[in-house]
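Enquirer: Provided below for reference: sequence and predicted model.
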Amino acid sequence: MSANRKGDRRERELVNKLDEAGFAVMRAPASGSATDRELPDVLAGDGEQFYAIEAKSSAGDPIYLTGEEVEALIYFAQNFGASARIAVRFDREDWYFFHPDDCYVTDGGNYRVKKETALADGTDLDELVGHSTQARLDG
């Protein structure tokens, strides 16, 4: 399966999970290709929380995003009134979310998320949407 088809499938999976969590969700397929404007892969909101999400998946290698991708995500999110998030998914793992400031920046200005970092430090979907155990205890 081509990387693009796999990435598209992963983005649709993320959209479905956010929809199941009660969010209104829009996917911008092939973001950036239909317009000169850089668009996030996914927009999601539930009336209280709004996210502009750049989604990446990998079989197990670290996930890299260019500095330009992340800058465009932050720019769009700020202008839209959303929180910028980088969503990563490694094979046989769940989705994990990071604020761009929480990602490692390489000497070349690219952003990197390793699988170990995602599993140890990433925000899972339940926590992102406010369904975490702590949120249920607090609520």
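Expert: Yep, that arrived. Computed from a predicted model, the values in this text were never measured in an experiment.

Enquirer: Only C-alpha atoms from now on, for both contacts and neighbour counts.
Expert: Fine.

Enquirer: The most centrally placed residue in the chain and Leu137: what is the separation?
Expert: Centroid check for the chain by Cα atoms, centre = their mean gives Ala87 as the closest residue, at 2.4 Å. Ala87 is 25 Å from Leu137, where distance means Cα to Cα, to the nearest Å.

Enquirer: Check which element follows the longest helix along the chain along the chain.
Expert: Determined from DSSP state H, the single longest helix within the chain is helix 3-20. Next along the chain after helix 3-20, taking DSSP states H and E as the criterion, comes strand 24-27.

Enquirer: Show me what that following strand is packed up against.
Expert: Contacts defined by 3 or more Cα pairs under 8 Å, 6 or more residues apart in numbering; DSSP states H and E place strand 24-27 against helix 3-20, strand 42-45.

Enquirer: Comparison target below:
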Amino acid sequence: MTLVSGLGIQAERDLVHRFWSEGFAVLRAPASGGGTDLPRPDLIVGSVERQRFFVLEIKTIKRKVLYLQAEQIEGLIEFANRLGFEPVLGVKFKWQGKGFLFLKVPEQLEQVRDSANYKITLAEACRVGQSFGELIGAYRQEKVEDYLKEKE
């Protein structure tokens, strides 16, 4: 295991404990991308009490842009659809010192020009992404843009 993959695994484990402490059932799929052609998300999460059910792909990166292969996103969507869960990307821009931002897949991702692949920039993730608390329904943080639209 490389240091980079070790950091990603630790981030997944930390999220497992956060979801569990908030009353969610959670399952981490070790080696989610390896050893099979079948789609397999990093985390499967759900709470009947909160009526929230997710399959998550988790990424930690040091750059300002995350690129994702179309096959990975399509696999996440297919897995989520088979369960009736919501497909979500959790991304942590490590050098920013912030926590995870969670994005709806594929709606909140940008299609790479002349490609089937996707990307998300730090700026866009901050603009449209949800915090952990927002994702689990603990609170709703109103975005400035949404607030201004309501006032018009």
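Expert: Sure, I can see it. On a predicted model such as this, the values are computed, not experimentally measured, just so you know.

Enquirer: and the residue nearest to the centre of structure 1, what pairs with it in structure 2?
Expert: When structure 2 is aligned by TM-score structural alignment, Ala87 of structure 1 is paired with Gly90.

Enquirer: Which element, helix or strand, includes that match?
Expert: strand 86-93.

Enquirer: mean shift of that strand relative to structure 1?
Expert: Compared with structure 1 after the fit, strand 86-93 of structure 2 shows a mean deviation of 0.7 Å (mean Cα distance after the TM-score superposition for structure 1).

Enquirer: what residues are up against Lys94 of structure 2?
Expert: 60-62 (Cα atoms under 8 Å, 6 or more residues apart in numbering).

Enquirer: Could you tell me which residues make contact with the counterpart of Ala80 of structure 2 in structure 1?
Expert: Using TM-score structural alignment, the partner of Ala80 of structure 2 in structure 1 is Ala77. Shown in contact with Ala77 of structure 1 (Cα under 8 Å, 6+ apart): 51-52, 83-84.

Enquirer: Helices of structure 2, residue ranges please.
Expert: Along structure 2, counting by DSSP H, helices occupy 3-21, 70-83, 122-128, 132-136, 144-151.

Enquirer: quick one: the last one to chain centroid distance?
Expert: In other words, helix 144-151 of structure 2. 25 Å (Cα atoms, centre = their mean, to the nearest Å).

Enquirer: And the second one, by the same measure?
Expert: With Cα atoms, centre = their mean as the basis, the distance from the averaged C-alpha position of helix 70-83 of structure 2 to the chain average is 13 Å.
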